[in-house]
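**Student:** here's a sequence, model it:
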Amino acid sequence: MKNLGKEETTQVILQERLIAILRNIKEEQLLKVVDVFEETGIKVAEITLNDPEAFRLLAVLTKRYSKNMLLGAGTVTSVEAARLAIEAGAKFIVMPTMMPDVIQACKDLKVSVIPGAFSPTEIHQAYRLGADIIKVFPANSLGTSYFREMQGPMPEIPLAAVGGVTLENGRAFLEAGARALGVGSSLTPRDILAKEDWPKLAELAKQFKELVNK
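**Tutor:** From the prediction side, this is the model:
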C-alpha cells in the first residue's frame, strides 16, 4: 500500500473499518504483533507517538509491512511531529484533539488526517477545515446513541469511534453510524503480550475482523 494517495488511503480505512492502535509495545513484541495482524488480515494500524522510539519503530514497520498494510501515526500533537511521522512512513495522521495547524499541514503534505473531537462543534469545524475522518473520543464515554444522533445533522461526516471500544460494544458503534473503530488495549491486551501468547492474539484479531465485516 506504499503508493496510495490521500483519498485512496481514506477509502482503505473506511473500507477496512478497523484501526489497530499500537501503544507502548517494545520492538521485539511489536514485530510479533504486527506479524499476527498481517496474517489475520488486519490492514490498518497506527503507532502512537507516546513512545520515544516511535518514529524509528514506524520506519521499521513501514519497511517491513507497507506492502500489505496501511501504517499511520497516532497521538500526534504538533506540526513537527506530523512531519517527522510522515517522513518515517506514516500514510495517515491521528490526533487526540482538533488542531487546525496540524490538519492544514497534513492537507499540504497530501496525507490523510484524523483529528480527535468531542462536541458537534468540534466535529463540524474539523471537517470544514479538511479532516478526512473524525475520531470521536472518548467514544465509550459518549455512548452509541451519540453516533446515532449525529447522523441527523451531519450524515456526510465519517466518524470513527475511539476510546473504550471492545468486542462487546464495537458492533453497536458501527450500527449507530460509526464508519470505523479505533481499538487499542482490547486488541492488544497486556496479559496476552506478557505471556507472548500469539495464537490467542491471532484469535482475538480474527474476532475483531469478523465484527467489522458483519
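
**Student:** could you use CA atoms for every contact and neighbour count after this?
**Tutor:** Noted.

**Student:** how far away is residue 94 from residue 72?
**Tutor:** 8 Å (Cα to Cα, to the nearest Å).

**Student:** next, the second sequence, to be compared with the first:
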Amino acid sequence: MYNNHFIRSQRKVKKKRSWISLIIQFIVLILIGITCYSMYKQPIFNLVFADQPVNYEQIKTLQDTVTQIGALNINLSQLANFEDITNRLVLIFNVYFMLVILSMIIAIITIIFNRTLLKILNFIVITILLVMSLYFSYAIQMIGQRIADKLQSYALNINANQIIVEADAIHNALILLVSSLALLIISLFFRNRYPRLR
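**Tutor:** Take a look at the predicted model:
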C-alpha cells in the first residue's frame, strides 16, 4: 500500500528539466541556423577559370556563367551538360533547405519538451544533411573532372581543381553539422529527471 502511494505521488511530481540539455539544444539550433545561412549566402564553389564564386542564387544562372571561358572560345555548358547539372543541383538544394528548416523546428520543440525521441529524430535529419553536404563536395569534384576530361579533346591538359573547387559554404556545413551531431550524442545523456526525495 505504501508502494502504491509512493508511485502515485511520484507521478504528480514534475520532472526536473535538464539545463545542460537545454543549452546543448539551443547551441544545435544556432549551428543549424548558421549552416542554413552559410549555404544560402556564401559561395558554394568557385569557378576558377572564370574567377567567379558561385552561391545558391547563382547556381540558377550557372549555364550563363560557364560560357565565360574567354579567349579559348569553348562552350563548357555543352561539354559538361550544365543544364541538367544545374537543375539537379537546384532541386537537391531545395530539399536540403527544407531539411534544415525541419531540423530547426525539431530543435525548438526539443528545447520545449526535451524528449529523447525528438533528439534521435533530429540526429537522423542532421545525418542526412551531412551526407548531402558530402555529396555536394563529391559532385563538385566530379563536375571539374568531367570538364577536364572533355578538354583533353582540345589538347588542353588541365586539372579538375583548376576548373572548379568547393568553397566556404561546403566546408562550414561539414564542420557545423559534425559538431551538431556530436552535441546531440552528448545531450542523450541528459534527460529530464524526477527530483531527489529527501
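
**Student:** what would you report as the TM-score here?
**Tutor:** Once the chains are overlaid, their TM-score stands at 0.22 when taken by TM-score structural alignment, normalised by the length of structure 2; 79 aligned residues with a Cα RMSD of 5.9 Å.

**Student:** before we move on, back to that, which residues are common contacts for residue 94 and residue 72 of structure 1?
**Tutor:** Residues touching both residue 94 of structure 1 and residue 72 (Cα atoms under 8 Å, 6 or more residues apart in numbering) are residue 46.

**Student:** which secondary structure elements does the longest helix seen in structure 1 contact?
**Tutor:** When structure 1 is parsed with DSSP state H, its longest helix is helix 198-213. If you count contacts as 3 or more Cα pairs under 8 Å, 6 or more residues apart in numbering; DSSP states H and E, helix 198-213 of structure 1 packs onto helix 27-40, helix 170-176, helix 190-195.

**Student:** can you map out the helices along structure 1?
**Tutor:** Secondary structure of structure 1 by DSSP H: the helices cover 6-16, 27-40, 54-65, 79-88, 100-108, 120-129, 139-142, 144-150, 170-176, 190-195, 198-213.

**Student:** nearest to residue 162 of structure 1, of these?
**Tutor:** Closest approach to residue 162 of structure 1 among the helices of structure 1 is made by helix 139-142 (5.3 Å; Cα to Cα).

**Student:** quick one: buried residues of the closest one?
**Tutor:** By neighbour count on 16 or more other Cα atoms under 10 Å, the buried set for helix 139-142 of structure 1 is 139-140.

**Student:** over to stretch 200-214 of structure 1?
**Tutor:** Going by 16+ other Cα under 10 Å, stretch 200-214 of structure 1 has these buried residues: 201-202, 204-206, 208-209, 211-212.

**Student:** buried set for the helix or strand that residue 91 of structure 2 is a member of?
**Tutor:** Residue 91 of structure 2 belongs to helix 82-113 when assigned by DSSP states H and E. Neighbour-count burial for helix 82-113 of structure 2, counted by 16+ other Cα under 10 Å, picks out 82-83, 85-86, 89, 93, 96-97, 99-100, 103-104, 106-108, 110-111.

**Student:** for it, name the packing helices and strands.
**Tutor:** helix 19-41, helix 56-59, helix 62-65, helix 116-151.

**Student:** excluding sequence neighbours, find me the nearest residue to residue 97 of structure 2.
**Tutor:** Nearest residue to residue 97 of structure 2, sequence neighbours excluded (Cα to Cα, 6 or more residues apart in numbering): residue 36, at 6.9 Å.

**Student:** report how many residues lie close to that neighbour.
**Tutor:** By the measure other Cα atoms under 10 Å, the count of residues near residue 36 of structure 2 is 21.

**Student:** close enough to count as contact, it and residue 99?
**Tutor:** No: contact criterion Cα atoms under 8 Å: residue 36 of structure 2 and residue 99 do not qualify, at 9.9 Å.

**Student:** helix, strand or coil: sort out residue 77 of structure 2 for me.
**Tutor:** helix (DSSP: H, G, I helix; E, B strand; the rest coil).

**Student:** test my guess that it contacts residue 63.
**Tutor:** Yes: the pair residue 77 of structure 2 / residue 63 is scored as a contact, 5.8 Å apart, by Cα under 8 Å.

**Student:** and for these two, which residues touch both?
**Tutor:** Common contact partners of residue 77 of structure 2 and residue 63 (Cα under 8 Å, 6+ apart): residue 83.

**Student:** with residue 104 of structure 2 as the reference, measure out to residue 132 of structure 2.
**Tutor:** 17 Å.

**Student:** same question for residue 39 of structure 2.
**Tutor:** 15 Å.
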